[in-house]
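Engineer: The amino acid sequence is not available; the structure is as follows:
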């Protein structure tokens, strides 16, 4: 049986496909309390002499993340 997202919940996993420093350390999905599915990306930040923390990015799954096929960058 596959895991089913429920409103207000989600899962995040270590990114085993990370090949560059800018790629997230962890990736996953969440569902907002109003039922919108989103991608989650997390980076572990370790500033010198300070407490480590997570930097988080959330993006709706239906948002387009790349240029359309016929688009030309400016």
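Structural biologist: Structure received. All of these numbers come straight from a predicted model, not from anything done at the bench.
Engineer: CA only for contacts and neighbour counts going forward, please
Structural biologist: Noted.
Engineer: After the helix or strand that contains residue 29, which helix or strand is next?
Structural biologist: Element membership for residue 29 (DSSP states H and E) is strand 26-31. Counting by DSSP H and E, the next helix or strand C-terminal to strand 26-31 is strand 37-45.
Engineer: Structure two is appended below for comparative analysis:
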């Protein structure tokens, strides 16, 4: 996933839902799986600065803000 998901209940075969977490590196393939997580009535969210960002004068900005520097 890249974002958030809620896994309600179990799959039709009675097993937990399994989701793949993207590798959090800018040079990784877009759909490269870093880890697989099993979920049952649980939510999962991811966020990072390696994919969505912009640059101004060589400084990278994203939606993730360091609380120490703003």
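Structural biologist: Good, I have the coordinates. Treat the numbers as computed from the prediction; the structure is a model and nothing was measured.
Engineer: Drop the TM-score for these two in here.
Structural biologist: The TM-score (TM-score structural alignment, normalised by the length of the second structure) is 0.27; 36 aligned residues with a Cα RMSD of 3.4 Å.
Engineer: returning to what we had before: which strands and helices lie in contact with the strand holding residue 29 of the first structure?
Structural biologist: strand 10-14, strand 37-45 (3 or more Cα pairs under 8 Å, 6 or more residues apart in numbering; DSSP states H and E).
Engineer: Could you identify which of those is most buried?
Structural biologist: Highest mean neighbour count among these (mean count of other Cα atoms under 10 Å): strand 37-45, with a mean of 19.
Engineer: Return the angle between stretch directions for that strand and strand 26-31.
Structural biologist: 150 degrees (axes from the mean of the first three to the mean of the last three Cα atoms, to 10 degrees).
Engineer: Any buried residues in the helix or strand just after strand 37-45 of the first structure, and which?
Structural biologist: Counting by DSSP H and E, the element after strand 37-45 of the first structure in chain order, helix or strand, is strand 53-60. For strand 53-60 of the first structure, the buried set under the neighbour-count rule, 16 or more other Cα atoms under 10 Å, comprises residue 60.
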